[in-house]
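[1] A structural model of the following input is requested.
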Amino acid sequence: MKDKFVVTIAGGGSTYTPGIVLMLLENMDRFPIKEIRLYDNNAERQGLLGEACRIMVSESHPGVAFSYTTDPQAAFTDVDFVMAHIRVGLYEMREKDEKIPLKYGVVGQETCGPGGIAYGMRSIAGVLELVDYMEQYSPNAWMLNYSNPAAIVAEATRQLRPTSKIINICDMPVAIEGIFADILGLASRKDMNVRYYGLNHFGWWTSITDKAGNDLMPALKKHVAEHGYCSQTEDFQHKAPSWIATFKKAKDLFALDPQTLPNTYLKYYFYPDYEVEHSDPNFTRANEIVIGREKEVFDMARHIVERKSAREAHFHAGAHATFIVDLACAIAFNTQERMLLIVENNGAIANFDETAMVEVPCLVGANGPEPLAMGRIPSFQKGLMEQQVAVEKLVVEAWMEGSYQKLWQALTLSKTVPSASVAKAILDELIEANRDYWPELR
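    Now for the predicted structure:
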């Protein structure tokens, strides 16, 4: 076992990167770092954040080597972990993913419906490229992949890189479990044991207990039936308005199946008419982020670089960062920690497609994740999941085969799209918008 680890963060120009760097530094006692490298194919975007992070690392942990580069060989040689969170097309393309469907009265969202499909068609090549760099230069490394849309990316890596040491993860369940802990008055989500099943951004909690085995679901359900996932903590009140609305909507999601607690992304599939009606086709989440988090993070980086000091600067390290460090620790030190991950089903859900990439609790150690059995699932969830997993598989097949037909089928099958004719109109416009990113479709 190594004493210290070399980590490459792929997507070094992401606004989440400073938070991950900060979290790595704050957790040196349990996950010692020898070196941190940033990698991005966008030198300009990475340059500012990279320089700010270099200053931050040199001031707080001068013994940790730090670099940022656009050279794959320099970034990926002799590393232990690659933490990937790339956004192919940046927010310019996310804006199109959201606004094009809305023109046709369809949900405009970055990982759900047509927007998620468009993003998936861009992301596949980018993630495969990172996997190949890692395998070429550090064949024993693990990739911990946050890149969205995680469900489509996971299906693509399952089919096209079946032996790769890549684990696809999502922090949304982690963030929701943090809210559950707040609602229950617990210190941390780690004070709970959960059972959960589904696809990424498409799942349900079936059991939540404390460490002594006491059932916490009745108290949670009572709160959710009245308030959704809204809590009274100060941190919750500071969330973006769009997120507060999302957490309120959990009340209506819960009403459909009061036996379980739902992932918030299900709102796009259960109430698409409501989502479209409450969306501004001229100002979507992409615009909100550009004037919000994007501006804040890059302004802070600029401030650090100009002052040549990060001592009075503050980057935020949220659930996104903490979860990825937990996962790295579990692999590095064979802790067998229980974590929600996206893995091939292989019987974890007994009455569901063996090859589906499902999101379930896993025990994680040096050899990766070992899924826990969630048993059989009810007809309601099973039917929804079968429809959605078919969409994801069709998208990957369309990318592999360059098939217009299969991508049209994927859009038509999505629960957010009302008809094949609407699916075709959206698809044709998305093809035009993504000419620089998608494979040619025939």
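[2] drop to CA atoms for contacts and neighbour counts, all remaining ones
    OK.
[3] SS state for the residue lying closest to Leu372 once chain neighbours are set aside?
    Nearest non-adjacent residue to Leu372, counting by C-alpha to C-alpha, 6 or more residues apart in numbering: Cys362, 5.4 Å away. Following DSSP: H, G, I helix; E, B strand; the rest coil, the label given to Cys362 is strand.
[4] quick check: Cys362 touching Leu340?
    Yes. Between Cys362 and Leu340 there is a contact under C-alpha atoms under 8 Å: 6.1 Å.
[5] about what we covered before: what's the neighbour count on the residue nearest to Leu372?
    21 (other C-alpha atoms under 10 Å).
[6] what of the one 3 residues further on?
    A count of neighbours around Gly365, defined by other C-alpha under 10 Å, yields 20.
[7] and the most centrally placed residue in the chain, what does it touch?
    In the chain, the centroid-proximal residue (C-alpha atoms, centre = their mean) is Cys170; its distance is 3.7 Å. Residues touching Cys170, when contacts are defined by C-alpha atoms under 8 Å, 6 or more residues apart in numbering, comprise Tyr146, Ala150, Asn200, His320, Leu341, Ile342.
[8] keep only those of those residues that are in helices.
    Members of the contacts of Cys170 lying in helices (criterion: DSSP state H): Ala150, His320.
[9] now, which of the contacts of Cys170 sits nearest Gln46?
    When the contacts of Cys170 are ranked by distance to Gln46 (C-alpha to C-alpha), Tyr146 comes first, at 17.8 Å.
[10] how about the nearest residue to the closest one, chain neighbours excluded?
    His85 (4.9 Å).
[11] residues making contact with stretch 173-188?
    By C-alpha under 8 Å, 6+ apart, stretch 173-188 touches 189, 191-192, 219-220, 223, 229-233, 263, 319, 323, 340.
[12] now show me the structure for the sequence below, then we'll compare the two:
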Amino acid sequence: MDNQKFSVLIAGGGSTYTPGIVMTLLEHLDKFPLRQLKFYDNDGERQKKIADACAILVHERAPEIRFLATTDPEKAFTDVDFVMAQIRVGKYAMRSLDEKIPLKHGVVGQETTGPGGIAYGLRSIPGVIGLVDYMEKYSPNAWMLNYSNPAAIVAEATRRFRPKSQIINICDMPIAIMDRMAKIVGLSGRNDLVFRYYGLNHFGWWTDVRDKSGKDLMPQLKQYVAKNGYWLGDKEPGKEKSWISTYKKAADVYALDPTTLPNTYLKYYLYPNYVVEHADRNYTRTDEVEAGREKTVFTECARVVKNKTASDVLFQASNHATYIVDLCTAIAYDTKQRLLAIIPNEGAISNIDPEAMVEVPCLFGANGPERLAMGPAATFQKGLITEQNCVEKLVVDAFEEKSYTKLWEAMSLCKIVPDATVAHEILDDLIVANKDFWPELS
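    All right, here's what the predicted structure looks like:
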């Protein structure tokens, strides 16, 4: 790609994250100029509430950008350079069941890990594959940056079913943690860090973090995380209760291996009893989101539309959207920037299955990601990665073969689930809940 202006499609235009992405795109037009911005969603009513406000925002701040929101795949996917995919199949109603059904059985209820993540994964696979097919049909040279959850299962499915597609599976959780790391050591942001990281999505470890001069920041970070986790305390007032707990719990996760720094999601695998004991089975993360971000975003969109101006809009650019812009810029201008992605291992972690979809640093350019070698995983990490990778492969096997047994095996193998009997009970409840989304299993 040369120095052109780009056409971007946000697939999942009705997401509450969409306004933050739009704000980020508008703030970075100097390095990633746009000629067109589109929204696509299969829920036109939900998308319209977001799109009407964003149309005002784009018109006021960058009137040269053509804006379109549609539920028509052909209109959406025709003439685009980048697709930013953030769909949630089943919406929050199904997310709530993903969380509450496992908790009913005394098991962690979380949208991307354990039984809830498996349930969500089976719903997400056909949705994301459908987006890939639309892109290849209408804009075959485009790139898709997919951060639809659960990214690990979706990545395994796209590797298997669409191996030649220009889809890059990404996650913003390590990005958010690295922004915290930067604040801990007094730097401005994650792009000031040079890092080594390996694992699976929501299942990884930093083995080295330095500043751009080469100074080793690991000792300072370890000292902080051992005491505080990744919680920044008074520097982030108003943070949701569930995230405060997650960031603080990183201290206990770190204690298991003080040679590395962990991803926060490891708490669900390593301390599942703690998570269940501190969970409210009647008010989970979904309820928190609906009462918080969901309500706030839609209220603000309605205010902008009513006032017919976004001059005083409260939306802000988001960290995860900044990461997406970095990825687009690196591909568009062949910058070879070092960024994380979920890609086939192929030796990046030398003692892990070559076909595992691992999360490692890559150099991004015009041809996409070039994985960097992270060496062998330590014994502790190798054991955890191998087990979890097999869970993810079994889920995709179950989807492909419509196999009850494979899905039961996946849930039984998952470290979060205590035994096969409990896995069986949860699975049967999830089958009933997902009858409109899952393939019929036999």
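[13] confirm Ser165 of the second structure sits in a strand?
    No. Read with three-state DSSP, Ser165 of the second structure is coil and lies in no strand.
[14] now do the SS call for Tyr38 of the first structure.
    If you look again at residue 38 of the first structure, you'll see it is Leu, not Tyr. strand.
[15] okay, it and Thr70 of the first structure: tell me how far apart.
    Leu38 of the first structure sits 8 Å away from Thr70 of the first structure, taking C-alpha to C-alpha, to the nearest Å as the criterion.
[16] is it fair to say Val313 of the second structure lies in a strand?
    No. Counting by three-state DSSP, Val313 of the second structure is not found in a strand; it is coil.
[17] list the contacts of Tyr134 of the second structure.
    By C-alpha under 8 Å, 6+ apart, the residues touching Tyr134 of the second structure are Pro73, Glu74, Phe77.
[18] next, the buried residues of the helix or strand where Thr329 of the second structure lies.
    Per DSSP states H and E, Thr329 of the second structure falls inside helix 319-333. Residues of helix 319-333 of the second structure classed as buried by neighbour count (16 or more other C-alpha atoms under 10 Å): 319-333.
[19] nearest to Gly238 of the second structure among those?
    Asn319 (17.3 Å).
[20] mean shift of the helix or strand containing Val8 of the second structure relative to the first structure?
    Assigned by DSSP H and E, Val8 of the second structure belongs to strand 6-11. Superposing on the first structure places strand 6-11 of the second structure at an average distance of 0.3 Å from its equivalents, by mean C-alpha distance after the TM-score superposition for the first structure.
[21] helices or strands up against the helix or strand just after that strand?
    Counting by DSSP H and E, the next helix or strand C-terminal to strand 6-11 of the second structure is helix 18-27. Under the contact definition 3 or more C-alpha pairs under 8 Å, 6 or more residues apart in numbering; DSSP states H and E, helix 18-27 of the second structure sits against helix 44-61, helix 319-333.
[22] on that earlier part again, I'd like the contacts of Cys170 of the first structure as JSON lines, with distance to Leu427 of the first structure appended.
    Converted to JSON lines, those look like this (distance: C-alpha to C-alpha, whole Å):
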{"residue": "Tyr146", "distance to Leu427 of the first structure": "26"}
{"residue": "Ala150", "distance to Leu427 of the first structure": "21"}
{"residue": "Asn200", "distance to Leu427 of the first structure": "23"}
{"residue": "His320", "distance to Leu427 of the first structure": "31"}
{"residue": "Leu341", "distance to Leu427 of the first structure": "31"}
{"residue": "Ile342", "distance to Leu427 of the first structure": "27"}
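[23] which residues in the stretch 151-300 of the first structure form strands?
    Remark: strands assigned in the stretch 151-300 of the first structure by DSSP state E, counting those that start in this stretch are 166-168, 192-199, 202-210, 261-262.
[24] what's the most buried one of the ones you listed?
    strand 261-262 (a mean of 26; mean count of other C-alpha atoms under 10 Å).
[25] give the residue farthest from the middle of the first structure.
    Arg307 (33.2 Å).
[26] what's the distance between Ser7 of the second structure and Pro73 of the second structure?
    15 Å.
[27] neighbour count: these two, which is higher?
    With neighbours defined as other C-alpha under 10 Å, Ser7 of the second structure and Pro73 compare such that Ser7 has more, 21 against 17.
[28] I'd guessed the more buried one sits against Gln36; true?
    Yes. Between Ser7 of the second structure and Gln36 there is a contact under C-alpha under 8 Å: 4.5 Å.
[29] which neighbours do those two share?
    With C-alpha under 8 Å, 6+ apart, Ser7 of the second structure and Gln36 have no common neighbours.
[30] now do the buried residues in the lengthiest helix in the first structure.
    Counting residues, the longest helix found in the first structure (DSSP H) is helix 113-137. Across helix 113-137 of the first structure, burial judged by 16+ other C-alpha under 10 Å covers 113-128, 130-131, 133-135, 137.
[31] that helix to strand 5-10, inter-axis angle?
    Counting by axes from the mean of the first three to the mean of the last three C-alpha atoms, to 10 degrees, helix 113-137 of the first structure lies at 140 degrees to strand 5-10.
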